[in-house]
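A.B. asks: would you be able to build a 3D model of this:
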Amino acid sequence: MDPQDQEDQDEDTPGPVSDQDASLGKVRNRNLYLATMACVLGPLSFGFVLGYSSPAIPELARISDPRLRLDADQASWFGSIVTLGAAAGGLLGGWLVEKLGRKITLMFCSLPFVFGFTIIIAAQNVWMLYVGRLLTGIASGVTSLVVPLYISEMAHERVRGMLGSCMQLMVVVGIMGVYLAGLYLDWRWLAILCAVPPTLLIVCMCFVPESPRFLLSRGRRREAEEALRFLRGPDAPVEWECARIESACDEQGSGFQMSDLKDPGVYKPLVIGVMLMLFQQMTGINAIMFYAENIFEQAHFKESDLASVIVALIQVVFTGVAALIMDRAGRKILLTISGVAMAISTMTFGVYFYLVSKPSGAGVEPHADLSWLALASMAVFIAGFAVGWGPIPWLIMSEIFPSKVRGVSSAACVLTNWSIAFLVTKTFQDMMGLLTSAGTFWLFASMCVLNVLFTVFFVPETKGKTLEQIEATFRGAPGP
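C.D. replies: Here you go, the predicted model:
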């Protein structure tokens, strides 16, 4: 059963909706949900990659084998080189999704996941660890581009927000899973576990169709109708939906040209998409997640590895909440709430580090009594990020671009996201030394304030609109 009822659709969908309502009333979502479950094994693998460094770095820093032992600088590269690979993977993915399609690209990116973790498992020196992390980063970059596009092009407007948020939900499930497994497994066995989801991804993707919009953009109408019939159920009027998509494709033409950047229907969503990715990473989220255990150790919190698991669990819960309410609350309000929560929490975290850096007059360090503040601030930050700035930039990226520039524009967004992620994660320890721990978190707080202002003034609401209606909004024309 759809998570939205008929009244929600009547209220939220602009323009004439009678045909749209008639069509959606006959839709059955079972196969759509199954297809989404198959493709989000990619983000689950991606989450394993992101979370792997947190339990692995402390172990590799004290390992007895000098060939594999990481010093502080090597640990920084081990954590951050994933983002360089992901930036390259974003560019590669933008080309692959247009040449091979969404389904084949997603199956292809399973290979560097598996090969990367295999190299880590067999590592005999630090450079093999780097190569393995780089390969898994490339796979993560491709995944972060293709999965949002694939889900948004399969899903209809009533459930697109919920299903699109499943990507981030599975990322954080992967992070929590690897944190939890890291309590019991050493770094090699942990890498073996991380290779399981991408292996399953290849198998499961054999049973789901290609994106109907991609098929129609290639003139493969019969295959597109079969894909839609699989995704919408036997009673849905798939011919009507195909005609609507084809009409929008005909208006746009085919193939990206540099002259398209003069079109407000292209450059406006591109600027918004890139800025969303920039602001997402400038909150410091990846630096915080990569070095979660280290942060708690510096905050003098006992059982830092357990604290990281608790934080990851909070992220899973609130990302799940965001997915459930996304198509009711809307993207814009959740982004605003998220930005405010993160600004408050990072400001408080900065205050905590400032206080613990000052010895008390009696010569007793205050951090023993304030360690709860570090965990509370981290929990609020993660919860805030999870309900808005975690899933929504990826969701909006998948919604706002015209089909003919979707691959190129998404590649620009992914490249921005992971390039900034690299800069933040690689320089995080340096920032902590230069600005102090307190100053670093206050810098992140100022970025969160800018996030809120950008959301209020520039981010459009896409709730309840078809992809074609969203495209028409940027062109200043009524949607189909």
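A.B. asks: could you use CA atoms for every contact and neighbour count after this?
C.D. replies: Will do.
A.B. asks: could I get the full set of strands for the chain?
C.D. replies: Per DSSP state E, the chain has no strands. Nothing in it meets that criterion.
A.B. asks: look up the closest residue to the residue nearest to the spatial centre of it, ignoring the ones flanking it.
C.D. replies: When the chain is reduced to its mean C-alpha position, the nearest residue by Cα atoms, centre = their mean turns out to be residue 168, at 4.7 Å. With Cα to Cα, 6 or more residues apart in numbering as the measure, residue 391 is the residue that lies nearest to residue 168, at 5.1 Å, once sequence neighbours are left out.
A.B. asks: and for comparison, fold this next one:
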Amino acid sequence: MSPYLVILNVEGYHEIPKVSSLTVSWLSSIYNIGILAGALISTYVNDILGRKLSMILFTVPGLFSQIFQYFAVNISMVFISLFLRGIVTSWAFSIVPTYISEIALPHLRGPFTVVGVLILSVGMLSGSLIQASFSIELSALIGGILVLVTLMFVCVVYETPYFLIAKNQDEKCKESLRKFCSEQNVDKEYEEIKSSWNESLSVKQTGWIKIFTDPSNLKVFLICVGVQSCQQFTALTTMITNIHVVVEHYGLDISLTQISIMAKGVETFTAFISIFIVDSWGRRPLFIFVSLGACIAHFVTGLGLFIANINGEISTTLGITAFIGNLIYLTISGLGLKYLPNVLGAELFPTDIKSKGCSLLMVISAIEGAIVALLFDFLFNIAYYLPFLIFSVCGFLGFVFGIIWVPETRSKSLSEIQRQLKCNSCKK
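C.D. replies: As a prediction, this is how the structure comes out:
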């Protein structure tokens, strides 16, 4: 939970008196509803208006979110702010990886995507630090300024060649390629993109149904859902947003705000490291590693709490052990578990259904996150150790899934990835 919600829960804000834990839960829920709305909006804006205009438009709800947060005088304005923030979050996680995957060179695509996710994480960490150390008003003011800076930046970027091909704007596509490749002769790159686009048109179905009727698209969807499910069913969303609820049962002398900042700090620091390993290791080995890491992290926490359950109390040593397991998991999250579903979705889905595929993953992520949150609360109330041992098993299943199903996309062009997927589908 962000310091914003902690402050509302403990102190209140402006003319808003402190709110109950139930209201905080509803505030978290409205954020998830915003994520669903943003995923659907981004799907059509990305494909109809283009990648560049989509990035321009998502700054609008982002700016209004900060405005409502700054001027909030009743709980309704807080609900609106968080709803808009949910829209921006899913919209950004849909369009930014898509844009980067379509403009970056193969060996830079992974690191650039991680940088995009890292910027979001640094922004959240900065906001948390400002909220905790200074005020909510200052964080909203700085957040609004950063949104305007983002708007100025995306106004000068170029449209992706893949979208221009899809709209039959061949000359603009070549011009875009010249800008991104920094060379005049781009015939080879143009022909490769054109050929890949024409191959995608060979499947007669259009729209959402194309994801499920074409064998290679369906395979991509199942792979991405598997990776996404490993992320959510190892309790990523719950551990990031509600870690304070977990740690307060460990008997440690740590404030809720300190827990929130520490969690975001660990995750952000490891995300910096992931910039250098996502391409040197490759997507498949990294996913296998983080899945196994999530398994071990939750097992450490679950084991500490299980021993405490046998002893009848949580000692400081066992509390620290459980907390270390949580920090290991957040480290694993920053190293790859948090962003790999977005990277693989942007790389594996073909251009004509990329926006729909990535947005559908965001919807599935939000639904799975809600299910896991309910499951976590139910199991945690039975026994503190129970959800962590179950999530440890889910991490191991993700480890097995990665070995068997997840393909490698490192240093391959998007066209090469599609040819490989179609070839594998034909063989089967």
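A.B. asks: please state their TM-score.
C.D. replies: After superposition, the two chains reach a TM-score of 0.91 (TM-score structural alignment, normalised by the length of structure 2), with 421 aligned residues with a Cα RMSD of 2.4 Å.
A.B. asks: follow-up on the earlier one: counterpart of the residue nearest to the centre of structure 1 in structure 2?
C.D. replies: When the two structures are superposed using TM-score structural alignment, residue 168 of structure 1 falls opposite residue 117 in structure 2.
A.B. asks: what do you get for residue 475 of structure 1?
C.D. replies: Using TM-score structural alignment as the criterion, the counterpart of residue 475 of structure 1 in structure 2 is residue 422.
A.B. asks: distance-wise, check the match of residue 168 of structure 1 relative to residue 296 of structure 2.
C.D. replies: Taken as Cα to Cα, to the nearest Å, the spacing of residue 117 of structure 2 relative to residue 296 of structure 2 amounts to 25 Å.
A.B. asks: contacting residues around the counterpart of residue 225 of structure 1 in structure 2?
C.D. replies: Per TM-score structural alignment, the equivalent position to residue 225 of structure 1 in structure 2 is residue 174. Listed by Cα atoms under 8 Å, 6 or more residues apart in numbering, the contact partners of residue 174 of structure 2 are 161, 186, 187, 190.
A.B. asks: now do residue 107 of structure 1
C.D. replies: So, once contact is read as Cα under 8 Å, 6+ apart, residue 107 of structure 1 ends up touching 201, 202, 205.
A.B. asks: one more: residue 199 of structure 2?
C.D. replies: For residue 199 of structure 2, no contacting residues are found, by Cα under 8 Å, 6+ apart.
A.B. asks: quick one: it from residue 419 of structure 2, how far?
C.D. replies: 9 Å.
A.B. asks: before we move on, what about residue 382 of structure 2?
C.D. replies: 49 Å.
A.B. asks: between these two, point out the one with more neighbours.
C.D. replies: It is residue 419, of residue 382 of structure 2 and residue 419, that has more neighbours when counted by other Cα atoms under 10 Å, with 14 against 11.
A.B. asks: returning to what we had before: quick one: map the residue nearest to residue 168 of structure 1 onto structure 2.
C.D. replies: Pairing criterion TM-score structural alignment: the partner of residue 391 of structure 1 within structure 2 is identified as residue 339.
A.B. asks: surely its match meets residue 116?
C.D. replies: No: in this structure, residue 339 of structure 2 is not within contact of residue 116 by Cα atoms under 8 Å, at 9.7 Å.
A.B. asks: of these two, who's got more company?
C.D. replies: The residue with more neighbours, out of residue 339 of structure 2 and residue 116, is residue 339; 22 against 16, by other Cα under 10 Å.
A.B. asks: circling back: and the residue nearest to the centre of structure 1, what does it touch?
C.D. replies: Taking Cα under 8 Å, 6+ apart as the definition of contact, the neighbours of residue 168 of structure 1 are 43, 319, 390, 391.
A.B. asks: mind listing what's buried along stretch 323-333 of structure 1?
C.D. replies: Of the residues in stretch 323-333 of structure 1, 323, 324, 325, 326, 327, 328, 330, 331, 332, 333 count as buried by neighbour count, 16 or more other Cα atoms under 10 Å.
A.B. asks: quick one: these as JSON lines, columns for distance to residue 404 of structure 1 too.
C.D. replies: Rendered in JSON lines, the data for the buried residues of stretch 323-333 of structure 1 read as follows (distance: Cα to Cα, whole Å):
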{"residue": "323", "distance to residue 404 of structure 1": "28"}
{"residue": "324", "distance to residue 404 of structure 1": "30"}
{"residue": "325", "distance to residue 404 of structure 1": "30"}
{"residue": "326", "distance to residue 404 of structure 1": "27"}
{"residue": "327", "distance to residue 404 of structure 1": "26"}
{"residue": "328", "distance to residue 404 of structure 1": "29"}
{"residue": "330", "distance to residue 404 of structure 1": "26"}
{"residue": "331", "distance to residue 404 of structure 1": "24"}
{"residue": "332", "distance to residue 404 of structure 1": "26"}
{"residue": "333", "distance to residue 404 of structure 1": "29"}
